[in-house]
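**Student:** Sequence and computational prediction follow.
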Amino acid sequence: MKTKKLINSGADAVDEMLQGVLSAHPNHLYAVDDMPRAIIAKNGPRKGKVGLVIGGGSGHEPTFLGFVGKGLADAAAIGNVFASPPPDPIIACAKAVDGGAGVLFMYGNYAGDVMNFDMAAEMLALDDIEARTVLTTDDVASAPPDQRHRRRGVAGNVFIFKAAGAACDLLYSFDDVERAARHANSRTYTMGVALSPCSLPQTLKPNFLIGEDEMEIGMGIHGEPGMAREPLKTANEVTDELMDSILREMKASRGDRVAVLVNSLGSTPMMELYIMMRRVKSRLDDAGLVVHTSLVGNYCTSLEMAGASVTVMHLDDDLQRLIDHPCDCAMFTR
């Protein structure tokens, strides 16, 4: 059975989406000439500032292009649905945002992205532009703690990119920007649950199968296998499973501060997200943790997948300053 989408053609969906985004946000964004997949912040890049380039596949909106703007990312390289951008738009992004202080690449830890961003960095070096990489690895479900370098980057991208973008905007040195980005990543934890599949615009067919009364804990944002497939439970029970894994690994002390994101994977409505947020807050209160800031909504989606994720960033003074720093992006303002 085919799914229904408001598109014209699966092959044209990404480029037509980008045209719509640029039409809607002309004060924030523009595309590099002859490179429509290289999206640049109008007010972000400047001389002497480390440039921040994020990127990855489409289908996760507002990640990545929604977080391009002053105080956050300077550019985003956009790939096909669930596919890495090729080197060309990555290189175009880097050249557009290079202020002479270096360019930091940040993206989720996926093999295709690593290969193409690394290739772009090698080619930029030939033009005397130094590009470094910090991978996001916040998905607790995708590898054990002693193999964190193997984990996927998911909704925690929002907080990690935010911290790195603030460091860039505050004119930190390249070394200090990289250090801040790695520190933010190391203190960010995400767990998700999927209730139903999504379908790619090109196929209009579900990308995995799951029973009507089932859920999958820890499923990835492209449909990668999770930790366990279980009978569907109540919102409190599901949230407890997610929070148990996060709190066990975070090892916070009473009185510590956190930033929280309750994120829809696409079709989960705000009502359900706030029911989950209620339980998240209760669990954090019980652990003696102080919620400094919270976000609820669509921040890192998987097309129309039903499900949600919870992200907790374990704050310290440096991270709190970076999370609180103002930003003005197409789809996110602080």
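**Tutor:** In hand now; what should we look at?
**Student:** from here on, contacts and neighbour counts on C-alpha atoms
**Tutor:** Noted.
**Student:** all strands of the stretch 1-150 of the chain, in order?
**Tutor:** Taking DSSP state E, counting those that start in this stretch as the test, the strands found in the stretch 1-150 of the chain are 29-32, 35-41, 51-58, 69-70, 75-81, 103-108, 131-136.
**Student:** Which among these is found nearest to Gln19?
**Tutor:** Nearest of the strands of the stretch 1-150 of the chain to Gln19, taken as C-alpha to C-alpha: strand 35-41 at 8.4 Å.
**Student:** Buried ones in that closest one, by neighbour count?
**Tutor:** Buried residues in strand 35-41, counted by 16 or more other C-alpha atoms under 10 Å: 36-41.
**Student:** In CSV: the residues you listed, plus distance to Ala194.
**Tutor:** Shown next, in CSV, are the buried residues of strand 35-41 (distance: C-alpha to C-alpha, whole Å):
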residue, distance to Ala194
Pro36, 32
Arg37, 29
Ala38, 31
Ile39, 30
Ile40, 32
Ala41, 33
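**Student:** how about the closest residue to Ala131 other than its chain neighbours, what does it touch?
**Tutor:** Spatial nearest neighbour of Ala131, chain neighbours left out: Val103 (4.7 Å); criterion: C-alpha to C-alpha, 6 or more residues apart in numbering. Counting by C-alpha atoms under 8 Å, 6 or more residues apart in numbering, Val103 touches 50-53, 94, 97, 129-132.
**Student:** Alongside the first one, take a look at this:
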Amino acid sequence: MKKIMNKVEDIVPEMVSGMTKAYPDLIKQIDGTQAIIRNDENFKKNKIVGLVSGGGSGHEPLHAGFVGDGMLSAAVCGEIFTSPTPDQIYEAIKASDNGEGVLLIVKNYSGDVMNFDMAKEMADFDDIKVEQIIVDDDISVENSEYTQGKRGVAGTVLVEKILGAAARSDLNLTDLKALGEKVINQTHTIGIALSAATVPAVGHPGFELQNDEIEFGIGIHNERGYSVEKLRSSKEIAEELTSKIMDSFENNTSAKYSVLVNGMGATPLMEQYIFTNDVLDILKDKNFNVEYSKVGNLVTSIDMQGLSLTISKVDDQLINYLNEPVTTIGW
């Protein structure tokens, strides 16, 4: 294992410190925590609903890279692939509350759901209005090793982007929660891996694939997928993923869609664009109307080689929210 680091136990604190030192005009660290909060001049000036997310580190730029005007108010960075603790989430909730309440955006992993629930209960004692939504966009498998039900993966960033724009337009807490649940229900993701991630504390890949193998349906914590097969061409991979996702939408050609091609950490953008070209050609040939697309490393898995495809059903308002400019590190 080769990593650019100092001590394994210092990776997350030093990452948080490096981010906040590099972008002090955008973010700052909440004292005594590994939570990051907006530091721009508009944050306390605009009395809008606070948006808080977070989870285990190793998925950067998710979530900390999306803290800023137009997206998250705060993000809580747990240890690598490990949920942040309730007390740190609680501090992020308090710091994000401008009097309009706070919405928690939680990926569907058992530790995250439990700890965000506990933090919500702590905030309730302070009379802070808190609601939460659970992102479970991965349609690859049910009941993975970290979850009950579907996993929350790359679709999370689309939820954060849309809700950030909606919050900035003064939607209240109740309406934001309803909008978030609508987006989650209309967002489906499948990922693939050519090689697994190496957690620094472990020192070796989470699973092994042969040089001519690919795994379909992997998760962002090295969770296994639904099939290990011989490596295929980009077009063949795109055909499988688009077919499975569009089948889940009942092949509705009257709807509008957004497409997100997400790199898992070690896949060059060149390959992501090749795959995107194939996906968009396939969808066009099948008369699906793609109104928005984005490509890049947004929800990674340390150094996993692979990518994921997220397709969402959208309307004109959601497209406008996706296109709104934001001021963050990662978007």
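**Tutor:** Nice, thanks for sending it over. Just so it is clear, the structure is predicted and the values come from calculations on it, not from any experiment.
**Student:** Any idea what the TM-score comes out to?
**Tutor:** Remark: TM-score between the superposed chains equals 0.95 [TM-score structural alignment, normalised by the length of the second structure]; 326 aligned residues with a C-alpha RMSD of 1.6 Å.
**Student:** quick one on the thing from earlier: single out the most deeply packed of the strands of the stretch 1-150 of the first structure.
**Tutor:** By mean neighbour count, with neighbours taken as mean count of other C-alpha atoms under 10 Å, strand 51-58 ranks first of the strands of the stretch 1-150 of the first structure at a mean of 29.
**Student:** Could you list every helix and strand in contact with that strand?
**Tutor:** strand 75-81, helix 87-97, strand 103-108, helix 157-169 (3 or more C-alpha pairs under 8 Å, 6 or more residues apart in numbering; DSSP states H and E).
**Student:** ranges for the helices of the second structure?
**Tutor:** For the second structure, the helices defined by DSSP state H occupy 11-22, 86-96, 110-125, 155-168, 173-185, 234-248, 269-285, 316-323.
**Student:** To Glu215 of the second structure, which of the ones you listed lies closest?
**Tutor:** Of all the helices of the second structure, helix 234-248 sits nearest to Glu215 of the second structure, with 10.5 Å by C-alpha to C-alpha.
**Student:** which non-adjacent residue is nearest Tyr132 of the second structure?
**Tutor:** Not Tyr; residue 132 of the second structure is Gln. In space, Gln132 of the second structure is closest to Leu104, 4.3 Å off (C-alpha to C-alpha, 6+ apart).
**Student:** give the contact list for the one you found.
**Tutor:** Here Leu104 of the second structure is in contact with 51-53, 116, 130-133 (criterion: C-alpha under 8 Å, 6+ apart).
**Student:** let's see it at 6 Å
**Tutor:** Residues near Leu104 of the second structure by C-alpha atoms under 6 Å, 6 or more residues apart in numbering: 52-53, 132.
**Student:** ok, so of those, who is nearest Asn185 of the second structure?
**Tutor:** Using C-alpha to C-alpha, Gln132 is the member of those that sits closest to Asn185 of the second structure, with 14.8 Å.
**Student:** That closest one is in contact with Val106, isn't it?
**Tutor:** No. Using C-alpha atoms under 6 Å, Gln132 of the second structure is not in contact with Val106, being 7.1 Å away.
**Student:** what does Gly149 of the second structure align to in the first structure?
**Tutor:** When the first structure is aligned by TM-score structural alignment, Gly149 of the second structure is paired with Arg150.
**Student:** Give me the distance between that match and Val140 of the first structure.
**Tutor:** 10 Å (C-alpha to C-alpha, to the nearest Å).
**Student:** Give me the more crowded residue out of those two.
**Tutor:** The neighbour count for Arg150 of the first structure versus Val140, taken as other C-alpha atoms under 10 Å, is higher for Val140 (25 against 16).
**Student:** Asp247 of the second structure: how many residues sit nearby?
**Tutor:** Number of residues near Asp247 of the second structure (other C-alpha under 10 Å) recorded here: 11.
**Student:** what do you get for Leu65 of the first structure?
**Tutor:** Residues near Leu65 of the first structure, counting by other C-alpha under 10 Å, number 30.
**Student:** same thing with the one 3 residues further on?
**Tutor:** The burial count assigned to Val68 of the first structure is 33, neighbours taken as other C-alpha under 10 Å.
**Student:** what do you get for Met271 of the first structure?
**Tutor:** Neighbours of Met271 of the first structure (other C-alpha under 10 Å): 10.
**Student:** Just tell me what Glu9 of the second structure corresponds to in the first structure.
**Tutor:** Per TM-score structural alignment, Glu9 of the second structure is aligned with Ala11.
**Student:** how far away is its match from Thr203 of the first structure?
**Tutor:** Shown here: Ala11 of the first structure relative to Thr203 of the first structure, a distance of 10 Å by C-alpha to C-alpha.
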